[in-house]
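>>> can't give you the sequence, but here's the structure:
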């Protein structure tokens, strides 16, 4: 018999053979939601898993907000299409709330109501980015930011800060990352995943650097009311007015009012850009759910007493989780000043033996913690910085103490 003819090297699938587009196929699943889903699945299967994965307050939405939604359900006005960019009364209330909480005066025409903060972030980037435009992204970053940038055709450029600076980047680092392709700076304070809060002077310095170089800034203010101790939230366009014509603010009701499932966010920015984003939304989703918009109207128009109660609970949990994590040899956890996340370094534990295994990465360590301690945490790789874990402390006090106690016991067994 003659020798078999060598097979040709397989070629990449052609555009007609590709089942999922390259653009969408390149998107990664949300790591935080994946961890949360796995924890819930294990719990449903009977395992006593405690989840520190999702950034979701454990409180119910305040009653007055729920009642507003109930009334909206009964009103035929809200059974029909409404303006794609948001209910006029809600846009006006968001403008008033922005002045009240941030000292930033805007008009209702500068507001676009979106299906949660994620849609706000994507549409904001989509409205200002052209293919190849670079966005400076301080890391650790929330997992959705780079994906939204890429989906909008942009290129994320990471600038990494670590625990030695409280996870805050400097103007010198930003300047080193700036190129002729840089168009946007992403600015997040308070931060997910680290809880870092930039001081007023730091915020102003960064804003003036952006103005000097003609950059756009997208600033995510969704954790504006969740700051602790001496930390203070500072709104970038309020403190640097010269930036307002090139600044997009994204926000929403999810974190402040325990409304993660209601899916109402918004963009505040220059009228032409907001109008462009609204045009996109008119084809993508049309109006946000009317009942949820009425609930959001009640939330942003009401006082902040319910928010203060939740913040006090988060503050208590913040102090507990930081203390307990820092009791573990090999774990270093800075004190978060905002949001509801702890972001400890576990680099000193990598490579050590723990119950017969030697995790080399924080991905492997988080998998070990889930398998052995039945506690779900998110590895730092999801946020652009391997060697860390993110733990949300937006869960009940008893679960928090029990979960970290399990981690303490497991990691306390680490040996060389």
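Looks like it came in fine. Predicted, not measured: the structure shown is a model, and the values here were computed from it.
>>> From now on I want contacts and neighbour counts done on CA atoms only, so please keep to that.
Fine.
>>> List the contacts of residue 266.
By C-alpha atoms under 8 Å, 6 or more residues apart in numbering, the contact set of residue 266 is 111, 112, 113, 114, 115, 116, 117, 120, 250, 251, 252.
>>> mind redoing it with 10 Å?
Applying C-alpha atoms under 10 Å, 6 or more residues apart in numbering to residue 266 gives the contacts 85-86, 91, 94, 111-121, 124, 222, 249-253.
>>> These in strands, which ones?
111, 112, 113, 114, 249, 250, 251, 252 (DSSP state E).
>>> Next one: residue 18 from residue 12, what distance?
9 Å (C-alpha to C-alpha, to the nearest Å).
>>> more neighbours, those two?
The residue with more neighbours, out of residue 18 and residue 12, is residue 18; 11 against 8, by other C-alpha atoms under 10 Å.
>>> From residue 24, how far out is the more buried one?
Distance from residue 18 to residue 24, by C-alpha to C-alpha: 11 Å.
>>> likewise residue 133?
In this view, residue 133 and residue 24 are 19 Å apart by C-alpha to C-alpha.
>>> okay, the two: which has more neighbours?
residue 133 (19 against 11).
>>> And the helix or strand harbouring residue 389, what does it pack against?
Residue 389 belongs to strand 389-392 when assigned by DSSP states H and E. Packing partners of strand 389-392 (3 or more C-alpha pairs under 10 Å, 6 or more residues apart in numbering; DSSP states H and E): helix 305-326, strand 341-342, helix 362-368, strand 378-379, helix 397-411.
>>> take the one below as the second:
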């Protein structure tokens, strides 16, 4: 028998597939897990890593879940694409909140926003198709694109433009392989919010070049000051046949652990994604769907209370971070994150160490101040840190006070 070729030998010996092996761990979840492990070991770690509201899910939503647990119809399989009543309620909620009219048949209920993002990309991308991804980006976007066979093409914006990319930048990144542009407003990790004119300009550019748009609207209700959420397909209706909207209940209703998201899009794409989900996971947990139905069907009073708290924390964290020499923190207009530049601190000595990048700086901060933050490398832009201000007021002030004390020691 002839010896195996090197390539065949390599494939035979590989224990994890190249496709899955190339996926990196979620940096935000890794930081959160490490912070929780240290806290469990008795260390007083304060975590700014996970984008998770510190509020409990509102009572009326929990009550709906309890009632669903007792209903035998929810003890059985339900349609893979979602409960019909929830899909109808999501369509009604979308018209109410976004001014975008869709039919229930254009909705697919998913196991959280991450599954929605992957399935949306998987339904439209062929191997080698390019997706323009504005950076800083949430860590899951490029990994979902690659897993779906696509190629992420980064377009970087920084604090000088409020972390917003321009049509000119998008056009410079467009090639004959470009199929999709990702649009996220409000943004994770930066909190940037695109105004109506900017949103419309990007939408019309996409229409002009026949591109698909995937728009993530998960933070739609978390905007502050004069900023306003603008739904892309609502302001550019010509785009609706090539637009996929991703959303969910996690952030708006403090339901991160319930794992309910959705895709809204053209019927043929939603049907294809539903077919994929029917084999991958089948229906979303019925009790969670019942809770989501109560959430999207109810009023937004609980959301308003949470938004007021986030706004207060936003102003506090920005003020305190900007008091640190070497930190530049723009004011976010949405979501619940700040994304300060720490470039001026790199290479400076802090307690005998000289961090050369934001990964090393984040590690130093965790070791010396017992504060968990996520380095900018996770979001495609080294030299920054992401901090979530969705944690409680006291922890927020204590955590940033520790940062102030530690980073004040930085010397040339």
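That came through, no problem. Keep in mind it's a predicted model, so treat the numbers as computed, not measured.
>>> TM-score of the superposed pair?
Put the two chains on top of each other and the TM-score (sequence alignment, normalised by the length of the second structure) is 0.98; 412 aligned residues with a C-alpha RMSD of 2.8 Å.
>>> what range in the second structure does stretch 103-114 of the first structure sit on?
Mapped onto the second structure using sequence alignment, stretch 103-114 of the first structure covers residues 99-110.
>>> and that stretch, which residues are buried?
For stretch 99-110 of the second structure, the neighbour count (16 or more other C-alpha atoms under 10 Å) marks 100, 102, 103, 104, 105, 106, 107, 108, 109, 110 as buried.
>>> Now flag whichever of those residues is closest to residue 330 of the second structure.
Closest approach between those and residue 330 of the second structure, by C-alpha to C-alpha: residue 100, at 31.0 Å.
>>> Nearest residue to that closest one in space, please, no chain neighbours.
Nearest residue to residue 100 of the second structure in three dimensions, chain neighbours excluded: residue 234, at 4.9 Å (C-alpha to C-alpha, 6 or more residues apart in numbering).
>>> And residue 103 of the second structure, by the same measure?
Nearest to residue 103 of the second structure is residue 91, by C-alpha to C-alpha, 6+ apart, at 6.0 Å.
>>> Same question for residue 94 of the first structure.
residue 300 (6.6 Å).
>>> Contact partners for the aligned partner of the one you found in the second structure?
Alignment note (sequence alignment): residue 300 of the first structure maps to residue 296 of the second structure. By C-alpha under 10 Å, 6+ apart, the contact list for residue 296 of the second structure reads 61, 86, 89, 90, 91, 92, 93, 94, 248, 249, 252, 253.
>>> Then residue 43 of the first structure?
Neighbours of residue 43 of the first structure in contact, by C-alpha under 10 Å, 6+ apart: 37, 49, 50, 51, 374.
>>> What lines up with the fourth one in the second structure?
In this case it means residue 51 of the first structure. Matched by sequence alignment, residue 51 of the first structure corresponds to residue 47 in the second structure.
>>> tally of neighbours for that match?
By other C-alpha under 10 Å, 26 other residues sit near residue 47 of the second structure.
>>> got it, and residue 3 of the second structure?
Each residue near residue 3 of the second structure was counted by other C-alpha under 10 Å, and the total is 7.
>>> so it, which of the three states?
coil (DSSP: H, G, I helix; E, B strand; the rest coil).
>>> What of residue 24 of the first structure?
Assignment for residue 24 of the first structure (three-state DSSP): helix.
>>> so who does the aligned partner of it in the second structure touch?
Matched to the second structure by sequence alignment, residue 24 of the first structure sits across from residue 20. Counting by C-alpha under 10 Å, 6+ apart, residue 20 of the second structure makes contact with 143, 146, 147.
>>> 8 Å instead?
residue 147.
>>> same deal with residue 251 of the second structure?
52, 53, 218, 219.
>>> Now do the same for it: its match in the first structure.
Match for residue 251 of the second structure (sequence alignment): residue 255.
>>> Secondary structure element holding residue 227 of the second structure?
Per DSSP H and E, there is no helix or strand for residue 227 of the second structure.
>>> Just to check, it is in contact with residue 193?
Yes. Counting by C-alpha atoms under 8 Å, residue 227 of the second structure touches residue 193, with 6.9 Å between them.
>>> ranges for the strands of the stretch 1-150 of the first structure?
Taking DSSP state E, counting those that start in this stretch, the strands of the stretch 1-150 of the first structure run over residues 50-51, 111-114, 134-139.
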